[in-house]
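Q: Give the three-dimensional model of this entry:
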Amino acid sequence: MKRCTAIRHVAFEDLDLLEPVLRDRGFDIRVLDAPLGGVAELDPLADDLLVVLGGPIGVYDETDFPFLVPEIELVRRRLDADRPILGLCLGAQIMARALGAKVYPNPNGKEIGWSSLSLTDEAAASPLAGLGTHPVLHWHGDTFDLPRGAIRLASTPVTANQAFSIGQCGLALQFHVEASVAGLERWYVGHVGEIAATAEVSVGQLRAAALTQGMAMQRVGPAMFADWLDQVCA
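A: I've put the predicted structure just below:
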């Protein structure tokens, strides 16, 4: 049986829509809550797949969240070996940092809500092509420089680097394809402070958008992930 470890930073940002895809392909899934410890003991090469999930902290917040130090090192070693790894939001930022790129608050401000991506020519030959013009969920205030050797796959007017690939087996997505409409109800509670502090964003607005855009992503997101998984973990 193939094995996947998912590194989780906050309970409500989990695999969600991606979990059934993994189970359908015979993966045994282990979830590690990084804030509770254990990251330093992980073998970076042991699993068939490593998924690094999102969370409401900055990758540069090592003083407040020291578990980030061994997590970045774990990801760096995984990337050096070109073993399958997917980073989502904070996970993408950790990948960028592990590759030596700068991660910092987005000078264009936070990006919270649903909007379409501009895919690069390289994305047309990647699993991201399946996203087409479907709006995806954005929920981030940080961004990163494109790491050396990485291929940019997507951008938005607010965030130039929305996705990149690295090597044959690394994929970093600043946006979210994993969150279900039902699962987002937990996000609205967990992120209520950030929502209240962000102009022109409200729980009602996000919920209404999810009921339209999110319903489409429940089909498109898992299909994109399945295509990528079949490519790197065949």
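
Q: Please make it C-alpha for all contacts and neighbour counts, starting now.
A: Fine.

Q: check contacts around the nearest residue to Asp33 once chain neighbours are set aside.
A: Spatial nearest neighbour of Asp33, chain neighbours left out: Arg8 (4.9 Å); criterion: Cα to Cα, 6 or more residues apart in numbering. Listed by Cα atoms under 8 Å, 6 or more residues apart in numbering, the contact set of Arg8 reads Asp14, Val31, Leu32, Asp33, Ala34, Val52, Leu53, Gly54, Gly55.

Q: Among those residues, name the buried ones.
A: Asp14, Leu32, Ala34, Val52, Leu53, Gly54, Gly55 (16 or more other Cα atoms under 10 Å).

Q: Would you check how far apart the most centrally placed residue in the chain and Leu45 are?
A: Closest to where the C-alpha atoms of the chain average out (Cα atoms, centre = their mean) is Leu88, at 0.6 Å. In this structure, Leu88 and Leu45 are 19 Å apart, going by Cα to Cα, to the nearest Å.

Q: do Gly221 as well
A: 26 Å.

Q: Now the second one, please; I'll put the structures next to each other:
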Amino acid sequence: MRVAILQHAPFEGPGRILQWLDLRAARVRVYNLHANARLPNPDDFDLLILMGGPMSIHDEAELPWLKAEKRLIRKALDAGKRLLGICLGAQLLAEALGAEVRKGEAEIGWWPMEKRAEADRSPLGRMLPQRLLAMHWHGETFDLPMGAIALYGSAACANQGFVWEERAIGLQCHLESTPASIGAMLANCTADLELPGAVEDAAAIRDGFPHCSAMAPTLFRLLDYLTGPHAALT
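A: Here you go, the predicted model:
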């Protein structure tokens, strides 16, 4: 399996996704867009992973590589590739599928999610736990793309995840988080903790580090399904 990872900030890497990739002996290449890395072509990968980042998907004037990334996402969808978008990556995926991305209530820290009733329309949705405590770090949100099936919602964010045609998954939350990756966010995005909304302080976020291991089984299940032979509606 050939995997391309698009990274938007040096402190928002793939986290525990690398463990899953290592267990499956995947061929992985990380493209650091924040360092003006050249983008891959759809022929170069089987799975495209879009990571998070502190920027907005609307920052094309300041970050011109966003336009090229958006074109690549659309080409990958048209080529039938598998895609996973996380936080900013989920917003980019949602926009590529025609949905609006806009400012929302800030949601930072450990907050529970509830599976949406419509998730049972998807074979993937039926496999996921009803409730999940996840790591969140975002201030924008997306509408559900046409044809997508909602997976989760939280008190502060109705659309926490979706699956589209069983081959593209968007997650607003950070199931890939590890103590190290959260520590990097705390070090680089301290000002975000002053935003109004559902925002925990740094101490509470660190206290939640043990929850990282509890998120891993759901993350791995999502990735197994997305890349497996049964990724089709039944």
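
Q: just the strands in structure 1 please.
A: In structure 1, the strands defined using DSSP state E lie at 2-8, 27-33, 49-52, 85-88, 103-105, 111-115, 118-119, 136-140, 142-144, 151-155, 163-166, 170-173.

Q: what residues are up against the counterpart of Met185 of structure 2 in structure 1?
A: Residue pairing (TM-score structural alignment): Met185 of structure 2 is matched to Trp187 of structure 1. Shown in contact with Trp187 of structure 1 (Cα under 8 Å, 6+ apart): Phe12, Glu13.

Q: Same check on Ile86 of structure 2?
A: Ile49, Leu50, Met51, Gly52, Gly170, Leu171, Gln172, Cys173, His174.

Q: Distance check, the second one against Met135 of structure 2.
A: Here Leu50 of structure 2 is placed at a distance of 17 Å from Met135 of structure 2 (Cα to Cα).

Q: can you check the fifth one too?
A: When Cα to Cα is applied, the distance between Gly170 of structure 2 and Met135 of structure 2 equals 15 Å.

Q: Who has more neighbours out of these two?
A: Gly170 (29 against 26; other Cα atoms under 10 Å).

Q: which residues does that one contact?
A: Each residue near Gly170 of structure 2 by Cα under 8 Å, 6+ apart is listed here: Leu84, Gly85, Ile86, Cys87, Gly89, Ala90, Gln91, Leu93, Ala94, Gly161, Phe162, Val163.

Q: aligned partner of the first one in structure 1?
A: Spelled out, that is Leu84 of structure 2. Aligned partner of Leu84 of structure 2 by TM-score structural alignment: Leu86.

Q: For that match, the count of nearby residues, please.
A: 23.

Q: Could you do Gln162 of structure 1 as well?
A: Neighbour tally, Gln162 of structure 1, other Cα under 10 Å: 24.

Q: wait, it sits on Leu146?
A: No. Counting by Cα atoms under 8 Å, Leu146 is not a contact partner of Gln162 of structure 1; they are 9.5 Å apart.

Q: anything in contact with each of the two?
A: Residues touching both Gln162 of structure 1 and Leu146 (Cα under 8 Å, 6+ apart): Arg152.

Q: which helices and strands does the lengthiest helix in structure 1 pack with?
A: Ranked by residue count under DSSP state H, the longest helix found in structure 1 is helix 215-232. Applying 3 or more Cα pairs under 8 Å, 6 or more residues apart in numbering; DSSP states H and E, we find helix 215-232 of structure 1 packed against helix 18-24.

Q: can you list the residues that contact the helix it packs on?
A: With Cα under 8 Å, 6+ apart, helix 18-24 of structure 1 has contacts from Asp28, Ile29, Glu178, Pro222, Phe225, Ala226.

Q: Need the counterpart of Leu48 of structure 2 in structure 1.
A: Alignment note (TM-score structural alignment): Leu48 of structure 2 maps to Leu50 of structure 1.

Q: dump the residue contacts of its match.
A: Here Leu50 of structure 1 is in contact with Cys4, Thr5, Ala6, Ile7, Pro84, Ile85, Leu86 (Cα under 8 Å, 6+ apart).

Q: Thr5 of structure 1 too?
A: By Cα under 8 Å, 6+ apart, the contact set of Thr5 of structure 1 is Ile29, Arg30, Val31, Leu32, Asp47, Leu49, Leu50, Val51.
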